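Undergrad: sequence and predicted model, in that order:
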Amino acid sequence: MVLLFVACAQAQDPAAADGGACPQLPDGTDLRWEYRAGPDSDFCRAIRNSDGSEAFGLYIAAKSPFEPRRGDRAEAGSIDGRSMHWYRGELAGKPNVQVRETLIDVGNGKLAHIWLQANSSEQLKEALGQAEGLRFSSARLSSAR
């Protein structure tokens, strides 16, 4: 009986299901994680099950190459209880794609750089809502590997 309980608990563990330090996806979304671990970082892509496209991605590490600029501020929001702002970005050669990025402190000395790209206002609103529904667990952000 105990062995069955342990097997069920492992099957329901989000870290086991989506790999490493990816945060918990919001309930009711049609998303799954693609995960890759680096020596000192975690790379997560939220993939739409319906068509295999990327809804958003994130990079978790002690440092981030992304540096938010106040002049690029767009929408205000909240991720896992942390107030934040989305910042506008651009893609070379794709002026019609709406890009948003943010940087949040997720604890344990780690930062999460989150980005998304949208082809329409509706897709942007959906992706922002999904990204803002993420839940980070400090236990999953452990620097121990």
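TA: Looks like it arrived, so ask away.
Undergrad: switch to C-alpha atoms for all contacts and neighbour counts from now on
TA: Will do.
Undergrad: can you report how many residues lie near the spatially closest residue to residue 141 that is not a sequence neighbour?
TA: Nearest-residue entry for residue 141: residue 21, 5.4 Å, with adjacent residues in sequence omitted and distances by C-alpha to C-alpha, 6 or more residues apart in numbering. Residue 21 has 26 neighbouring residues, counting by other C-alpha atoms under 10 Å.
Undergrad: next up, a second structure to put side by side with the first:
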Amino acid sequence: MKATAMLATALLFAAAGAAHAQSASDCPTLPPGSALVWEKLDGKGYTFCKAIRDSDGRQVLAVMITGEAPFRPRRADRIQEGVIDGNQTWWYRSELAGTVGVEVREALLELGRHHVAHISLRGGDEEELSQAMRLAESLRFDDVRLSVN
């Protein structure tokens, strides 16, 4: 009985440690009640996070955290100012090759001196795009900043 209790306690601590390791870092914090989950892919020098909607499995937005921005913003593509995690930024108009009727927006956020977050989202109409932008602007990168510094 004592061994079973000790094993159960050890498993709880292991599970808590694993959950903490996932949440403390790799992807930004999603707002409560968003009904989204992160799908994460780690590569050499980057972490790619896709926010997936629970209800239908669709991607709402993506965040790539890396040392060098994969996105080169052009001033002519600036469309709207935004604030992400308390930092002023710009949303840029972009496009997805081979796709008709889909609006794409991208933004960059500095995460300290050596990392950036490239945020991209898309929507089939203005309402969907606006919702995704509001969601992106409610992301929190505190744990991500701690893990990359």
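TA: Arrived safely. Just so it is clear, the model here is predicted, and its values are computed rather than measured.
Undergrad: for the first structure, just list every one of the strands.
TA: Taking DSSP state E, the strands of the first structure run over residues 31-37, 41-48, 54-61, 73-79, 82-89, 98-107, 110-118.
Undergrad: shouldn't residue 62 of the first structure be in contact with residue 113?
TA: No: here residue 62 of the first structure lies out of contact with residue 113, judged by C-alpha atoms under 8 Å, at a distance of 10.6 Å.
Undergrad: the two: who's more crowded?
TA: residue 113 (21 against 15).
Undergrad: need the counterpart of that one in the second structure.
TA: Matched to the second structure by TM-score structural alignment, residue 113 of the first structure sits across from residue 118.
Undergrad: how much space between the residue nearest to residue 111 of the second structure when sequence neighbours are not counted and residue 98 of the second structure?
TA: Leaving out its chain neighbours, the residue that sits closest to residue 111 of the second structure by C-alpha to C-alpha, 6+ apart is residue 145, at 5.7 Å. When distance is defined by C-alpha to C-alpha, to the nearest Å, residue 145 of the second structure is 35 Å away from residue 98 of the second structure.
Undergrad: thinking again about what came up before, how about the residue nearest to residue 141 of the first structure, what's its partner in the second structure?
TA: Aligned partner of residue 21 of the first structure by TM-score structural alignment: residue 26.
Undergrad: how about residue 97 of the first structure?
TA: Under the alignment (TM-score structural alignment), residue 97 of the first structure pairs with residue 102 of the second structure.
Undergrad: does residue 61 of the second structure really touch residue 118, like I thought?
TA: No: Residue 61 of the second structure lies out of contact with residue 118 (C-alpha under 8 Å); the separation is 10.5 Å.
Undergrad: and residue 73 of the second structure, how far from residue 105 of the second structure?
TA: Taking C-alpha to C-alpha as the measure, residue 73 of the second structure falls 11 Å from residue 105 of the second structure.
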